[in-house]
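Novice: Sequence unavailable; structure follows:
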């Protein structure tokens, strides 16, 4: 089996569903600015708006939260990570990057090992109806706005 990743974040004690786990911090850059950063900094960024990415000033534990297609954590707002369910000591804390990524800057072959693994993580995954239902309330606000627009019937004023 291929190695999932070199690093991860693990619970030291029991964590209750809904509990705040971590928060991202850093500097905001647009996509062009992100592409000029070193690859490691790019990989530790978090998309927070259509063309804005939060990039770390220095390495923090939150930078090592891995993706999973069966996550135990989700976003609350733009930068907070909360427990989706109770998390046991020693369990890796993971979230589905579909909750935050809406551009193709960070697509990869997924090796999370979850029974429901998508096999590939893309900037289009937020469009999948099953993910929209499963992660309702845990998408980054800019993605939730996109989802809402997908499901709304345009009015004449929306088309102007």
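Specialist: Noted; the coordinates are in hand. From a predicted model like this one, the values you see are computed outputs, not experimental measurements.

Novice: hey, let's count contacts and neighbours off CA atoms from now on
Specialist: OK.

Novice: Quick check: closest non-adjacent residue to the residue nearest in space to the middle of the chain.
Specialist: Centroid-nearest residue in the chain: residue 97, 3.2 Å away (criterion: C-alpha atoms, centre = their mean). Using C-alpha to C-alpha, 6 or more residues apart in numbering and skipping residues adjacent in sequence, the residue nearest residue 97 is residue 67, 5.8 Å away.

Novice: my guess is that neighbour contacts residue 99, does it?
Specialist: No. Look at residue 67 against residue 99 with C-alpha atoms under 8 Å: they stay out of range, at 10.2 Å.

Novice: out of these two, which sits in the more crowded spot?
Specialist: Ranked by neighbour count (other C-alpha atoms under 10 Å), residue 67 and residue 99 place residue 99 first, with 24 against 21.

Novice: I'd say the more buried one and residue 76 touch.
Specialist: No. Taking contacts as C-alpha under 8 Å, residue 99 lies outside contact range of residue 76: 10.1 Å.

Novice: want to compare, so here's the second one:
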């Protein structure tokens, strides 16, 4: 817990988090593999990582010893009614969203950093505020009212996700894998998706360049597009399954 030692004005810069500069950047698969090999690291890796993409996380360089490296930013607790957020000009700086009194705890909403593929998805919130959401599923960034109130205080990654929603909407049951030298950015199932579920939606022309959905190659497409430009699962898809389309036979 961190509390205000003196009055803090709205907009005042409070903290600079060096995590992104000092940490390792690992993919979701790499972290899960690390946890599989060293289960005792699970809590540390889940709690002290933060997202930079749907499948990319920053973890402390000290993860092997489970030390925080004296970075007090990890002491900021979550609140569904936060008084702090991230500076939109420089995402590693924590700023006051309103005036804060002496002795008041400094908090931010973890939804400013995380989306559905968060390693702490399902965390039960205990902030006890009137607007407490109960369980953190990290999908609040999809809510237009939440966007209006907090967009300027979200991390650069969250702001990018909000902008993407306007043209590349996909289900909370999906996540993207970052592009590699061999493959473009792609869409995958985060959890089981049942046949007939809507997994994504096109807002413009149904074209491979207008979404993260790959063209089916040798394997059969896992989805189809209906007359409303909604991408529908053709089969029950297990986690990690790639969302693919036959763009020539899409309707």
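Specialist: Structure received. Because the structure is predicted, anything quoted here is derived from the model rather than measured.

Novice: where's the counterpart of the residue nearest to residue 97 of the first structure in the second structure relative to residue 84 of the second structure, distance?
Specialist: When the second structure is aligned by TM-score structural alignment, residue 67 of the first structure is paired with residue 78. Distance of residue 78 of the second structure to residue 84 of the second structure, computed by C-alpha to C-alpha, to the nearest Å: 10 Å.

Novice: now do residue 130 of the second structure
Specialist: Distance, residue 130 of the second structure to residue 84 of the second structure, using C-alpha to C-alpha: 17 Å.

Novice: So if I had to pick from these two, which one is more boxed in?
Specialist: Between residue 130 of the second structure and residue 84, residue 84 has the larger neighbour count (other C-alpha under 10 Å), namely 28 against 8.

Novice: In contact with residue 165 of the second structure, which residues?
Specialist: Taking C-alpha atoms under 8 Å, 6 or more residues apart in numbering as the criterion, residue 165 of the second structure is in contact with residue 142.

Novice: And it, what's its match in the first structure?
Specialist: Match for residue 165 of the second structure (TM-score structural alignment): residue 150.

Novice: Go through the helix or strand hosting that match and flag the buried ones.
Specialist: Residue 150 of the first structure belongs to helix 141-151 when assigned by DSSP states H and E. The neighbour-count check on helix 141-151 of the first structure (16 or more other C-alpha atoms under 10 Å) flags 141-144, 147 as buried.

Novice: returning to what we had before: show me what contacts the counterpart of the residue nearest to the centre of the first structure in the second structure?
Specialist: Mapped onto the second structure by TM-score structural alignment, residue 97 of the first structure lines up with residue 110. Applying C-alpha under 8 Å, 6+ apart, we find residue 110 of the second structure in contact with 78-79, 138.
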